[in-house]
Each structure stands twice: as structure tokens, then as C-alpha cells.
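Trainee: 3D, please:
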Amino acid sequence: MEDQNSSTLFAEQGPLARAIDGFTPRAAQVAMAAAVEQALDDRTPLVVEAGTGTGKTFAYLAPVLKTGKKVVLSTGSRNLQEQLFHRDLPTLVEAMDYHHPVALLKGRANYVCLERLGLLNDAVPPLSPEGLADLQKVRRFVPLTRGGDIGDIPGLPERSEVLPLVTSTNDNCLGRDCGHYQDCYLVKARAKAMEAQVVVVNHHLFFADMAVRDTGFGQLIPDAEAYILDEAHQLPEIAGQYFGQSQSSRQFMELARDLRLAYKVEAKDMAQLGKAADQLERCTQDLRLAFGLDSSRGQLRLMLARPDVAQALTRLQESLEFTYEVLKLCLGRGEQLSQCFERLIGLRTQLESVTRVEETGYSYWYDTGRLHITLHKTPLSVAERFAAELAKDEVSWIFTSATLAVGDSFAHFCADLGLARCRTLQLDSPFDYSRQSRLCVPRYLPETNGPGRGRILANTLVDTLGRVPGGSFFLCTSYQVMNEVAEVLRARLDRTVLVQGEDNKVRLLEQFSDDGRAVLVATSSFWEGIDVRGNALQCVVIDKLPFSAPDDPLLSARLEDCRRRGEDGFARVQLPKAIITLKQGVGRLIRDVQDRGVLVITDGRLVNRAYGADFIASLPAMPRTRSLARVAEFLSTLE
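Mentor: Predicted structure coming up:
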């Protein structure tokens, strides 16, 4: 295997063609594999935009397996991670006769914690009937599993209320002091990853590991000779989350709950412990309520200037102080109590850090859900921190995605990640967009922020959607528009209309594909990482150009930062991000050489604003029209 180069690997009679049914070499795939091979050899970072259909997964996997180097592969989500590990990697391992161990590693929230599951026997917190049924599913699963991955538990809902009770967090893990340390599924998964030659992780775990290393407390992922980051367009945003700090009211509620458990098990005579737990829970809930009842996000500085919010925060800090004094008296009486004490110290320090809003270089913001509030301190740029990682010797870095460039420039992506010196490669999709697709920006569209816009768009497009022989995606930039569109289509269209949120993502997509003529109305989570081939998807409607909302706290902090430096925030931050997001949405339409379909973008700015040309230049070369009648003609050829 060692003497084969990329062109031999991908040749018509090569090992991949012999082992994989229907494998045909593609010029772009061979070009990418050669570039990856060079990057592995000379260690110059490589940035590759590989259009849909290039076959980029095999293009980076084959050269890496051939070298036999220790490699960490990171991708954008757990679903893509599973696909890479269970589908693509085994195919190549067999084709290339690869004999080194490979491993899949997820974050700790994906593994059952035996210690916490055991504690639930002693004092189960009040659970709903569904929660109790879910707990039984977990208990039945544990004797049968070797890996302990909660994703393998049949019928367990993604958001089950028992999940935080049967998994651990950094805060509540006992580490080596745990009685189940030898049997711990997470410890075993990490040990397996340390031994493996190829480790598959996701970006959240990748940056969590980097942040843990910064603190000097061990590591989660092994050191490698090469790091390959797929879906790399997501990196700047995810890195920001981990190089900053976030603190959720959930952490305080979980501490209060664990304090009660410790009180019942290790210090029954300390009534003050129960009082401290109750007070901590009450003050945490009061802080959440001070931010209003609705789900929202905004600038933390502005909220902390309000007397009611400042007062609620002070009361929470006083409650933490009281709990600290009580716990100090219990030290030495049990492991749970000692561990609660250490967590408390960490939470106090973190709360102080995320609410010290005068530091520059960060955005301080909050977001609230139905029950919890999360406070964030996010660096405005990760370039400097990431550049330090890239400077390490003897390591190869490869960044790839279907959407990294704006037009033909990688400047935006490289600046965001501090990639001062790198090689770039842009590979077009092998699809014939002029034959396979049409792009329409209809005339007479409502204002982008006009009232009832979703209803107007749905009424305008209902006939077009009715003419699509297969299925359609209607992708929206807000929940309000999504709900308005769904309401009209359900009333006027004689087809199945599926709506994001009414079932989980995997089942919605299964229903969509099985139906073959359905319309799926969704928001941002269906813009990327979705692969529906064939006639099941023949039309994608995008309601407007995906600029971030101007009141997004992180965006407004970045724009302010640009203004201070004399840069144009729109051109530097907003436009490139929107172009890359639009490219992701557009990429849902044509997934195969046989696919044909129509893209409808209902935003007049694409044709009547100067920056519309920047969007068009970044999209595939689809024949364009402004007439829905022309679209209907093209759809009639798809029967």
C-alpha cells in the first residue's frame, strides 16, 4: 500500500474500484487526494472547498490511511460523525486492507454514568411517568451494552428528562475517586481512542479538548500527526463557544439537586444543607425570571444595568456564599459532599467571570429558554488562539467543506482562524447545473421584514409547489415565517406538509423521503448536513438571504469591534457569513448526477442590491429566471 499514490488508489482498476460497487474515479476527487497527500508530507496547512459530489470524504480518508499516520478526524455533528465511522471508514478500511485500530469518541453527555445511575436507586428525584419509563429503558440497556452510548438505547427520546440524571458533566464527575472508574464507559472510550490510529470526533469535542488542555487538566483526545476538520465552515463559531465561557442556570439547579442527594445519603443530621439547596434553587429561578418569561437573547451589559436583574444576581451570589459556609462544615463526611464543595467553588469563580462585563475583546450575552438562562462570554476573534495551535511542529492540518470561499476567495475563512500561511484549493462540483437545475428570484415580492410575509410567500408559491413532481423544502430564516408558511400550505396544498419541531429530525426526514411528494417547512437546522437524493427533493425555496439578525448580541459586538478598527463590518463580517450560509442551503438541492430541481429564492435584494452579485458569484452556475411560469415549464420536464 505504501508505494501507491493518489492517482493509483483512485484508478479505474485500483483498490477502491475493486472493492466498492459502482466506484468511478472523479478528477476533482483525485486532485483533492493529491493535495491532502502533499499536506501530510510537507505539513503546510491545506484549505479545500470541495463542491457537492466531489467525494471529499474518500479524498481525505484514503491518503491518510495510506500513510498510516495517527490522525484525528473531526466533523460538524454527531450524525455526520456516526456516518463517517460506521459507513465511510469501514468501506475504505476493507478496500485498502488497513490493519490499524480506529475509534469513535463522543462527549461525556453521550455515555451512561454508572455512578449517577446507581445513586438514582437511593433517592429518585420526582419524575413524570414518561421519565420513569425512560429510566427503566436505561436500566435494561446497561447489562447488555459494551459501549454505554445512550444513542443506542431503543426508544429513548433525544430530550428525555432522565438524560441529565444518568450522564455526567465535568462538574459532577468524580474522576479516579469514582467506585465505577474501572468500568466507566467514558474512560474506556477515551482509552480506546488513545490506542487508535484513526480517531473520529466532532467539532464540539475537539474544541472542548483544546479548552481543557488550556487549563492544564488532562486531555480528552490523543495527540496526532494530522488533524482533518470536515464541515470546517462551522469552526470559527464553535471555537468561540469553547475559547470563551458559558454558564447555565441548569448547573446551579443540578448542584442544588445533588446537594439534596448528598444530604440524604451522607449527612442526614445537617438540616442546613437542605435549606442551602432550597435557597440556591429559589435564587436561580428568580434570576431566570428577572430576564422575562419569553425565550430571548441579548446583551448582558444592558440587562445587568437593570436594578431587578442586578438584585437577582446579588441574591444568587449571596446564596452561593451561604452554601459555601454550610458545605465547609461538612467536609470529610463523604465523597459526594466534597465533590459538591469543589463544584461550588468553580461555579462561583465562573459566575464572577461571565458577569464582569467591562473586559474588552469579548461579547457578553445571554440566552433564555423556557426553564433556564445561559450567560456567555465569547471572544470576538479566535484567530490568535487558533494560530498558536497551528504553530505546533510536526503536525499536518487539513480544513475542508463544500462552503468555505466567498466567490473564489478564502480570505474570510483564513482570517477568522488565523491561517496566515496555507495552501488553498477550490474544486467545483462535477454536477451539470445548467442541465440539472434552474434558479428563480420571482418578481413582486413583499418587503423582507413586512408583516404577514410568510403567508404572502406561501400564497404566491402554492401553485409552483403543486407542480413539483417530487418533494420540496421550504427553508425559512425565522420561526414566525415558518409557521405562517406551514399554515397556508396546509390549508391550500393537497400534499403532506411536514414542519420542523413536530417530530425529531431523523423521523421527519424519513417521512419526507418515504412520501416522495411532501413539503418540509423548516428553519436553520435543515440548511446543512441533510442529504436527500433523487425525486424526493426537486425544489428548494429559501425565504430570504440569511443575514444574522442585527440584534444578535455576538454580531453587534463584532460590528462594533470593526467600527473601532475602521473596518466595514458589513463587508468583513455580515456578508461573508450570509454567503456561506446561503451556499449551504442551496447545496440541499442537487446531491447526485441524476438529480434535477428548482431553487427559488424569494428575496429581491439578490437582484436589486450591489452585493447580490457577490451571492450570485458564489452559487453554482444555474440558469436564472424571474418568471414562475418558466419554472413551471422546467418542472414539467421532471415528470
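
Trainee: going forward, measure contacts between C-alpha atoms and count neighbours the same way
Mentor: Fine.

Trainee: so which strand or helix has L73?
Mentor: Taking DSSP states H and E as the criterion, L73 maps to strand 71-75.

Trainee: what's the following helix or strand after that strand?
Mentor: Taking DSSP H and E, what comes next after strand 71-75 is helix 78-83.

Trainee: who touches that next one?
Mentor: Residues outside helix 78-83 that contact it (C-alpha atoms under 8 Å, 6 or more residues apart in numbering) are S74, T75, K106, V200, V201, N202, G529.

Trainee: compare with the first, here's sequence two:
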Amino acid sequence: MSLQAEVEAAFGAEGLLSRAAPQFREREGQTRMALAVAQTIEQGGALVVEAGTGVGKTFSYLVPALLSGERVLVSTATKALQDQLFGRDLPRLVEALGLPLRTALLKGRGSYLCLHRLGLARHDAGHEPMAARALAKVERWSHSTRSGDLAELPGLDERSPLIPLITSTRENCLGAQCPQFKACHVNLARREALAADVVVINHHLFFADLAVRETGMAELLPTVRVVIFDEAHQLNETGVQFLGLQLGTGQVLDLAHDLLAAGLQQARGLADWQQAAADLDRAARELRLCVGKQWPGTKLRWAGSAPEGVAPAQWQSGLDALQQAAETAMAALAMCSEIAPDFVRLHERAQRLAERAQRMAAACAHDAVRWVDVGTQLRLVESPLDIAEAMRTRVLRTRQQVDAQDDEPGSAPATHDPERPRAWVFTSATLGAEPALRWFTEPCGLQDATVLRVASPFDYAQQAALYVPQPFARPNEASHGAEVAALAAKGALRLGGRTLVLTTTLRALRTIADAVRQRLQAAQGPIDVLVQGELPKRMLMERFRAAVEPGQRGCVLVASASFWEGFDAPGEALQLVVIDKLPFPPPGDPLVEARTQRLEAQGRSGFADFSIPEAAVALKQGAGRLIRRESDRGLLVVCDTRLVQMGYGRRLLAALPPMRRLETADDFDEALASLASDGAA
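Mentor: Sure thing, here's the model as predicted:
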């Protein structure tokens, strides 16, 4: 039986899935996607699938992948999605299909407890009492955990300052010289991944490996024939973070600190460690002083020999001083390389800093863009405009190129049939706003891929409505945030919470959150206002979902950035989504400017061919938070009259699910009343 026939049978009304999961029901779109994945696995090549919310894309790619008998690599957008896929979806399917498959989870080293650094932190007497208690909790957990995955540790905030003390980085990992090398959780995870049939990773890990070739993927990928990217819409932005070049003054200060500590503890008197550290420290601080006072978060364009507003001579002198300080440190460390592995790693770090300082002092690559992120420290960035070239030359290789790589000395032997080309599957609920999905395929170098769009099975016209309030303050008017807050507070009071407010900027987030909080306090409603940044994302999501449980206060969540996607609150927990304005990309961002200029140099429109598609995809993502199940009902409010008054608004409206339209404030009030009465029933 062919793979496609097996897949069709599994998804049938009397198939394996229906017998294993009573709630499963046959969906035409889900089966169609699964058959396309199966065909790609059989024939090889690249498949791009946009599968609307509710299609069940996870089963659509996992079932054919598992039935194929091939080794499979699945990459997701975030570590949370990794955990969900590995801990829930994969075990259910492996059991349902009755397959003797080994699965493994592989994350970046920063996700795992480093036993060596835990030991160092334990002997550091300088911890505050709260940090000392948290460290003791980690140490108790370290004796029982097998994986060392910090996601297993309850109550550990992902923003905790403790995490850098108990995890390793590429810079400070001692590798095979580490006294804890045999027990290392990172190495254990890599060994399990190499022995598994299905490995779940994330996009960050995939591209980090392309950049540095040391995360374990360099060994893993040649043995895998089927590679699947879920939440693929994040691939391009994730990839450019890793495929460019970065140099941070914080890295320099960290090197100075570590060099001084190691030198005085293990090689006192063999070099002037204090002078070497002081030179690095001074070079970093003087480079920071070059840019003067700037708002935190400022991005300085860097088109010439120096960033905008910075004296070129002073800037070049700063980079030269940084390179010289790193080379001086290298010379001192080279004399001590035989004493301890710490000095070898420190030498490598100093060498990388010297090389990057030299590179940043030279002209920017022609196909890249440079800028400087300004905060307490500086981050110098040179980034490619997209990942297309890297995907074509380093990922989507021809069979001959792959075979050549697989035969390189030291690489893991290929376990797939060399006569069959690799299969690549890219899928997400949102990959563009037009049939060819060019928003995704062009920057990812996938113009030759097979494209499939599978619509959501939801009845949006019955389940949801769209309201664009008119008249309403324009987004650039001072009263806009207050009007958004008033509308959101009104809806929340009517619904008893159950409201998500999505903002396009952090400034708007703070303005709207404060105003919503004031209005709800004045109304004395039993509703809490949750604000992104005030608690970890995981805690915010858990509290919001729990608000519909008996005895809980209602919730309004005001958020930005990552909450536009990856936030799932099905059922009655979320019934009103308010978007403050159309999510156009920020025009002053250097990467946005460079992408726009490239299109215009090609005779295309930067606004029509970049800004509008970007806004359409982001708007579609935000709107996708509302309806997550076939029984959900809700309202989407976009507080930006440009959506209905400007010509480009038609393109943006077309990107949204086909919700019914509410034309007047009375229509909106009536819809709120209907939702409120259903919730009270």
C-alpha cells in the first residue's frame, strides 16, 4: 500500500484515528493537506501549506511523517510549542498508529541546566537571599531530573536572573574538557536525538546551527530525509537573527569579567589580568559613549562608516581600540592554554570579538544592512535582508550537494536512501494574503515549491463579527489610545472580562492599559487588568484562561508583540479582541527601510509589495486569536478607520476571515448583549 493510501485510510471515518480518538471526525481539508504531505514525502521536494485555524495541521503533517518510516525532523516556532508537540501530540499519535517509534526533544543549550555552572553558582557567596533560595530549589531539582530541561522546573520565571548562572552558552561551555561532560544534559539530549526516529526542535536552534555548526544539528540533519517546519511564517525573521553578524558591548564586558576571574584564580602572576580586563572594559564603555544619550530601544541607521549622528573618526577609533583590547587578551590567554580549558574558551571568545570588530570597521556587505541597537549597552548588527540565499545554498540543496556533505569526514552517515531527494514541508495558519503566498515564499527562497491553501472549516459568518468604529480618532491623534481603552472597557464590563487588547507598540500598550485600568476601577467592576511585562507570558495566559472558572474574577489582557500569535484561549475565555491600529511595519526600522529600498530598486512599490502584505499577515494573526473552536463566538474590533476608508483597506479586509460586518455602534452593542446573554445562560 502506498503512503498516500495509508494516510487516506488513517483519516477515514473508520480509520485508525477515529478508533483511537473518539472526538476525531473526518475533515476534508485536513485529509487533503495530509495527502499532499504524503506525496511530498514519497517524491521529495518542497511543499508550502497554509492551513487555516481549525484544519488540524499538526495531525496532517505528523500522520504521514510517522507512517512513512522515514527519520523525521520537526521544527516549531517556540519552546512552548515544542513542549506541546513532544509532550501531547506526538505520544497520542504514536500510540494511535501503533508504531514502535522513538521520539526526542532537542533545544538550545540555554534551555538545559548546566551542572558545572550550577556548581560554580553554589560556591558563589554573593547571592541575595531570594536568589539563594531559588538556587537551592534548582539544586534539589537537579538530583531528580533526567532531562535537565528547565521547562520542567515549576515556578522558574523565564526572565529570572538566575538562568544565566545555571545554563551555559557557546562562549562559556567547556565542551569535552568539562568535569561534568559525561553527565551533561545538553549532550544527553543530543545523543537521544541522534538515536530517535522523530526529533522535535525549534527554528532558533535550526538557524543557530547554520550559523555556528555546533548545536548538534550538523550531525543530525544529514541522517534525516523529512524535515517539517510548523509555524513557518516565523522562519524568515528568525533566520536573519542568526545568519548575520552581531557584536555587543555587553559581550565585551562579560569577557572582561570572566577573564579576570579565571586569570586571578588559576593563573595569577602569569599575565597582567587586571590590565587586560581593564582594556576590554574601557574599550566597551568608550564605544558606548560614542553614540551619546539615546532613547532606550533606539535603532541607529548605519549606512556609511559610522552610525547616524556619530563622528566617523571617533567610531572607527572605538572599533580599533576594541579589536586591540581583544587581541591583547588573546595574547595573554594563549600563554595559559595548557593550564585549564577555561583559557581555551576565553581565547576563542576574544578571537571572535576581535574578528567581529575588524569586520564592523570594514564596509557592510552589499546584500546586508547595518544598524546599532542602543540601550544600556550597544548591539552592532549586520543582517541579511532575508534568508532566501541561505535557504537555497545551505538548506534546500540538490541531492548531489547533500550527498557530498553527508560523505564529509566526521559527519554522521546518511541513513536515508541517497536516490530519493529530501522532503521539506513548510506550514502555518498564516503565510500570506494572496494565492501564491509570495509574502512567505520569496524571502525564504521557495518560489519553486508546491503551494497549497486549505481554508478553515469554521463558519466565521455565524461565529464572529468585525466592527470598525466610526467616527473614531485617527491612530496619530492624541486621543486615540483613550478611545481604544474606552471601547475595550465597555466591552469588558458587558462580558465580565473575556477581552484581549492587542497593540502595535509598547507605548500604546502602556497608555491603553493604564486607561482601561482606570475605567474599570471607576466602574468598580470585578475585572482584573493583565498587562504584558508585569508577569511572565505563561502566567498571564494561565490567569486569563482561568478567569471563566467559578469564583474567578474576569480579565482583560492588554498585550503587544508575541501575543499577536501563539496565544490560544478557546471557548468562552475570549470573546472580544480589540486591535488598536493596523499593524504596518515600523517605517524607521533599518531592516524595513532596506527591504523597501530593494523593492523600489526593482521597480516595485515598497508600500504595496512590502508594507501592505506585512500588515495583512500580522492582522490575520491577531484576528486568529478570536475563534479557536467550532463552538466559539466572538467579536473583532479594529480601531483604525483606514481599514474602511483607504483603498488599500480592501486588501487588508480580504486577508481577514469572512466575518459578518457590524456597521454601527448599535450593531456592536447588540452583538455584545448577545454574547453576554449566552455567557449568562
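
Trainee: Show residues contacting the strand holding L73 of structure 1.
Mentor: With C-alpha under 8 Å, 6+ apart, strand 71-75 of structure 1 has contacts from 64, 81, 197-203, 206, 224-232.

Trainee: again, only this time at 7 Å
Mentor: 81, 197-203, 206, 224-231 (C-alpha atoms under 7 Å, 6 or more residues apart in numbering).

Trainee: mean deviation of it from structure 2?
Mentor: Its aligned residues in structure 2 lie a mean 0.5 Å from strand 71-75 of structure 1 after superposition (mean C-alpha distance after the TM-score superposition for structure 1).

Trainee: S295 of structure 1 and T368 touch, don't they?
Mentor: Yes. Using C-alpha atoms under 7 Å, S295 of structure 1 makes contact with T368 at a distance of 5.0 Å.

Trainee: Between the two, which is the more surrounded one?
Mentor: Each of S295 of structure 1 and T368 has its neighbours counted (other C-alpha atoms under 10 Å); T368 has more, 21 against 13.

Trainee: how much space between the aligned residue in structure 2 for the more buried one and P384 of structure 2?
Mentor: Under the alignment by TM-score structural alignment, T368 of structure 1 pairs with V374 in structure 2. Separation of V374 of structure 2 from P384 of structure 2 (C-alpha to C-alpha, to the nearest Å): 20 Å.

Trainee: Quick check: which helices or strands does the helix or strand hosting A262 of structure 2 pack against?
Mentor: Using DSSP H and E, A262 of structure 2 sits within helix 249-266. With contacts taken as 3 or more C-alpha pairs under 7 Å, 6 or more residues apart in numbering; DSSP states H and E, helix 249-266 of structure 2 sits against helix 273-290.

Trainee: let's see it at 10 Å
Mentor: On a contact count with 3 or more C-alpha pairs under 10 Å, 6 or more residues apart in numbering; DSSP states H and E, helix 249-266 of structure 2 meets helix 273-290, helix 312-334, helix 341-361, strand 378-384.

Trainee: Tabulate the ones you listed in a markdown table, adding columns for distance to P475 of structure 2.
Mentor: Formatted as a markdown table, those follow (distance: least, C-alpha to C-alpha, whole Å):
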| stretch | distance to P475 of structure 2 |
| --- | --- |
| helix 273-290 | 35 |
| helix 312-334 | 37 |
| helix 341-361 | 38 |
| strand 378-384 | 31 |
